[in-house]
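**Q** Kindly return the folded structure for what I paste below:
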Amino acid sequence: MPESRVPEAVTVGGETRTAPGAPRPSTTSAGPFVTTATLQRAASSVLQDVDGLAESVILAITAPLPELVQDPRTAEVFRSTVLDNVVTALRALSTHRETEEFTAPPVALEFARRLAQQGVPITTMLRGYRLGQAAFQQRIIARIAAQDVAASEVADAAMALSSFAFSFIDRVSEQAVTAYLMERDTWMRHRNAVRLARVQALLDGRNSDPGELEAVTGFPSALPMVGVVVWCGRETGESDRLGVLERHLGRLASALDTGSRPALSVAPDDSTLWTWMPCSAVDPVSVADAMGEAPGGVRTTVGEPGTGLDGFRLSHRQARQAQTIALAADPAHARPLLAWSQLGPLALVGAEVGELRAWVQLVLGGLADDDEHCARMRETLWAYLSSGHSLNTAAAALHLHKNTIQYRIRKAEEARGRPLAEGRIDVEVALLACLLLGSTVLRPVVTPRV
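**A** Have a look, this model is predicted:
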């Protein structure tokens, strides 16, 4: 390759000029791109063997990403996508067509839609575009280097090629991503609507075929399963609420140790998932500990494991019942995970929160006041009653002296207005309601004006 520089014809924005000694043309990533005569010649020569280049690009993509071509029909669309993109790019380089005019070939959009339907991650599709870009550039650079031109001209052509390839792939892949996301949204909504209708028919009793249950859930009806409701609020954002919930369900599956067995999930709305997971036992405390902190606004309720159609329906009703209680709690008592087994007698009255509030205040009397003083007495009383009336156990749980426990119990009885022995079971249920719902069932304390 000669060492002296030969004046290069440079095309910028459609204008061709020769400028001996002029600075090298700069490249841009969008808009009118900069090319050189050397790059144009290389692109024109490669265009004569476009099938060979397309094959090398296809191999560079499919070798590390075989999931893109597992389906024979999709593989055919993929080959057409690569060929159309390669031809479009080479023609643009050899004729200096502006990148602003580029649109993804229709077959490329069809390929993106097929990947969305098959559940291939969008990141895999984008990696395929990057691998294809690298293989394309390598072949063109090899053809540039084979020309009898100065090293500086090779560098100019390589820089122009890099800028063009980035701009081209950026525009084409952006359109492919749009097609992918639109198709995924449409496909998921359609698939969810069909599956939700089948699930609703099972829940409502319109279909009682055990075979349909197995077909919908994907696991044997004799296998114990647990119903789950997971939802989020506005603070989670609107862009991908269901995606956030699905990822959270993955953490729940790990905490329940469901292994590789699949779960059934349907979305009754854009911020709620009803789910059934294979599971034989639920320890809500250990599950909550294993899951750790939930994403902002995400909450979960869990029913009891059951089998068959009856278990499928009952566990779901239990999770929905627990959700009613969870939604009734004040923000300070909002739990990221609440199991139906934790509701106790509240499960029988959970749907009537207004009546429950009145009943709690009637049972507890002045002890139902929503202030710190009464809160300490309720905490002490709950520790005492739930420990089987053991002063020592309650004292150890609260890290207090036994005498302090006795003193608070006496004050709690005074606040209530009658002894604990009078309606003791009612007191325990009312205290459980306070523990789970907080201010929702308590009597507001009005601070007198000074």
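
**Q** make it CA atoms for all contacts and neighbour counts henceforth
**A** OK.

**Q** what residues are up against A165?
**A** Counting by Cα atoms under 8 Å, 6 or more residues apart in numbering, A165 makes contact with Q133, Q137.

**Q** now it, what's its secondary structure?
**A** helix (DSSP: H, G, I helix; E, B strand; the rest coil).

**Q** do R418 as well
**A** coil.

**Q** do you know how far it is from V57?
**A** Using Cα to Cα, to the nearest Å, R418 is found at 84 Å from V57.

**Q** neighbour count winner among those two?
**A** Each of R418 and V57 has its neighbours counted (other Cα atoms under 10 Å); V57 has more, 26 against 14.

**Q** Going by secondary structure, the more buried one is in what exactly?
**A** V57 belongs to helix 50-62 when elements are defined using DSSP states H and E.

**Q** Other residues contacting the host helix or strand of V427?
**A** Per DSSP H and E: V427 is located in helix 424-437. Contacts with helix 424-437, where a contact means Cα under 8 Å, 6+ apart, come from 325-326, 328-330, 333-334, 343-346, 359-360, 363-364, 378, 382, 385-386, 420, 441-442.

**Q** Same check on stretch 122-136?
**A** Residues contacting stretch 122-136 (Cα under 8 Å, 6+ apart): 53, 56-58, 60-62, 65, 68, 86, 112, 115-116, 165-166, 169, 173, 177, 180.

**Q** If you count neighbours, what's buried in it?
**A** Neighbour-count burial for stretch 122-136, counted by 16 or more other Cα atoms under 10 Å, picks out I122, M125, L126, G128, Y129, R130, L131, G132, Q133, A134, A135, F136.

**Q** Just the ones in helices from the residues you listed, please.
**A** Using DSSP state H, I122, M125, L126, G128, Y129, R130, L131, G132, Q133, A134, A135, F136 are the members of the buried residues of stretch 122-136 that sit in helices.

**Q** Please tabulate those in CSV, including the columns distance to L213.
**A** Listed next are those as CSV, based on distance: Cα to Cα, whole Å:
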residue, distance to L213
I122, 32
M125, 35
L126, 38
G128, 39
Y129, 41
R130, 43
L131, 44
G132, 44
Q133, 47
A134, 49
A135, 49
F136, 50
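
**Q** how much distance is there from stretch 159-167 to the middle of the chain?
**A** 35 Å (Cα atoms, centre = their mean, to the nearest Å).

**Q** before we go on, could you also do this sequence so I can check it against the first one:
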Amino acid sequence: MSGDYAPGMLGSPDPERLSALTAQIGARLKTDTAAISEGMTAAIEQNMAELDIADMHASLHASVVDNVEVIVDLLAERKDATDLPALPDAHRYAVDLAQQRVPEASLRRAYHVGSNHLLAHIFDQVRRLDCEPQEKLQLYHHLAGWTYQYVDEITRSVIATYQEEQRSSRERAARATEAIVTQVLAGDDVPALQFRAATGYELQQPHLACCVWIDTADPAHPPVALSGVIERLRAALAVPGEALVVSTGRHAADVWFGWSTRRTVDVQAVRPLVDAEGSARIAFGTPDPGADGFRTSLARAHQVATIARVGGTDASRVVSYADDGVPVIARLADDLVDTRHWVRQTLRDLALETDDAARQRETVRVFLKSGSNFSRTASELMLHRNTIRYRLTAAEKQLGRHLTDKPLDTQLALEACRMLGSAVLTAEEPRTAWSPLN
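**A** Reported below is the predicted structural model:
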């Protein structure tokens, strides 16, 4: 049991005697609070480089003095360690650290460094007391526990102040960012330096804007943290700088990345992200430079976001205005009733919401996209050429015409089905006798 403490090892202290000795320690420390505070401030700055900030030395020292004077008063007046009065300078320092973005853990550690320094003074005073050695051991144990309680209580209090200031700072920054972004989007002439000062983002550069949101109504995937999705998106796009993020809802944001007009958006590089975060949805605009590009890129992102909002397919979870046919599909998504009717007229039985029709649609889509090349179609779908021929023959029967008839309408309708899914498919089989009025 050497070095371990167990109840009873120090005997049963007399509470009144222990309280009186504690008051003596407090009274003795009162004569030396200025020196204790100076030494504690120096110890914190020497042991924690991130807190050795010239402009904040006075704030740190005021916080230390606040704490030391309260501790000494509590000891001298025989009060509980949790019986804290207001400590305005200690809380002011917590606010200063939050505003300087010094990590929360540093504030917590500062109190432990400070308490170690103070305990050295306390124990020195205990050694000087004229009392029995057993009483000194009991007093050491009591004061160590008392100091731990004080540190636990005060750190919870100042950390709460720190976190509240962080939250308030984020809200103030978000409001300032939203206000100046709104000015730019409205076409106001905002100086680039002013914009950068308010947002930390460079306005006079090429931009790639996107809408990012979490589909909280998706029963198959639980909601994920929007901030985490945006950060992983930045990594997937290999963007070196920070994104500019403006919240548009609890689970939605408009996002801008510094980009290059010579660089295309690789949607395939982003698909693993939306596959892993099943409730995430992303719609990209096009890379465009300057303030005009800042507006244009976002406007195009919003335009194609309709696809991701109404589409129920994997292909619709991440879309880009720059991808072939996507701007047109977005227009079709604006009027689903009319689009569903047009898709049914164009594809006839291929517009059915069945597994068989889906296989046929994909075969025809890939065939037309490949320039009607059987070999490339078979290779992409990993099927035999004869299987491709069989499916295409069956598809022509379902279409009621040759694939070479109305190829553009057919391709566009197939793309609409691929991206919008159930929103434009027909649940019931059309009548065999077909007419435009059906």
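
**Q** what's the farthest-apart pair in the ones in helices among the buried residues of stretch 122-136 of structure 1?
**A** Among those, the pair separated by the greatest distance (Cα to Cα) is I122 and F136, at 21.3 Å.

**Q** which SSE is the residue in structure 1 that R295 of structure 2 lines up against in?
**A** Under the alignment (TM-score structural alignment), R295 of structure 2 maps onto R313 of structure 1. Following DSSP H and E, the helix or strand that holds R313 of structure 1 is helix 308-328.

**Q** helix or strand right after that helix?
**A** Downstream of helix 308-328 of structure 1, the first helix or strand assigned by DSSP H and E is strand 337-339.

**Q** how much does that next one stray from structure 2?
**A** On superposition with structure 2, the mean distance recorded for strand 337-339 of structure 1 (mean Cα distance after the TM-score superposition for structure 1) is 3.0 Å.

**Q** What's the separation between the counterpart of S372 of structure 2 in structure 1 and L242 of structure 1?
**A** In structure 1, the residue paired with S372 of structure 2 according to TM-score structural alignment is H389. Distance, H389 of structure 1 to L242 of structure 1, by Cα to Cα: 46 Å.

**Q** Which one's more surrounded, these two?
**A** For H389 of structure 1 versus L242, the count of surrounding residues by other Cα under 10 Å is larger for L242: 19 against 13.

**Q** Using the three-state scheme, assign the more buried one.
**A** Here L242 of structure 1 is helix, with the state taken from three-state DSSP.

**Q** Help me confirm that it comes into contact with S271.
**A** Yes - counting by Cα atoms under 8 Å, L242 of structure 1 touches S271, with 6.1 Å between them.

**Q** hmm, back to that, out of the contacts of helix 424-437 of structure 1, which are buried?
**A** Buried members of these, scored by 16+ other Cα under 10 Å, are 325-326, 328-329, 333-334, 343, 346, 360, 363-364, 378, 382, 385, 420, 441-442.

**Q** ok, and the closest non-adjacent residue to the match of R295 of structure 2?
**A** L203 (5.5 Å; Cα to Cα, 6 or more residues apart in numbering).

**Q** Quick one: neighbours of that neighbour, just the number.
**A** 18.

**Q** Could you identify the helix or strand that succeeds the helix or strand hosting it?
**A** According to DSSP H and E, L203 of structure 1 maps onto helix 151-204. Once helix 151-204 of structure 1 ends, the next helix or strand along the chain (criterion: DSSP H and E) is helix 210-217.

**Q** Return the mean post-superposition distance for that following helix against structure 2.
**A** Looks like 5.6 Å for helix 210-217 of structure 1 (mean Cα distance after the TM-score superposition for structure 1).

**Q** In which helix or strand does L400 of structure 1 reside?
**A** Assigned by DSSP H and E, L400 of structure 1 falls outside every helix and strand.

**Q** corresponding residue for it in structure 2?
**A** Match for L400 of structure 1 (TM-score structural alignment): L383.

**Q** With P106 of structure 1 instead?
**A** Under TM-score structural alignment, P106 of structure 1 pairs with P88 in structure 2.

**Q** what does L115 of structure 1 give?
**A** L115 of structure 1 maps onto L97 in structure 2, by TM-score structural alignment.

**Q** Quick check: the gap between that match and E45 of structure 2.
**A** From L97 of structure 2 to E45 of structure 2 the distance is 14 Å (Cα to Cα).

**Q** Then T410 of structure 2?
**A** 72 Å.

**Q** the more surrounded of these two?
**A** T410 (21 against 17).

**Q** Residue in structure 1 paired with that one?
**A** Alignment note (TM-score structural alignment): T410 of structure 2 maps to V427 of structure 1.

**Q** is it true that the match of L115 of structure 1 touches Y162?
**A** Yes - in terms of Cα under 8 Å, L97 of structure 2 counts as a neighbour of Y162; the distance is 7.4 Å.

**Q** Next, count neighbours for S221 of structure 1.
**A** Other residues close to S221 of structure 1 by other Cα under 10 Å number 21.
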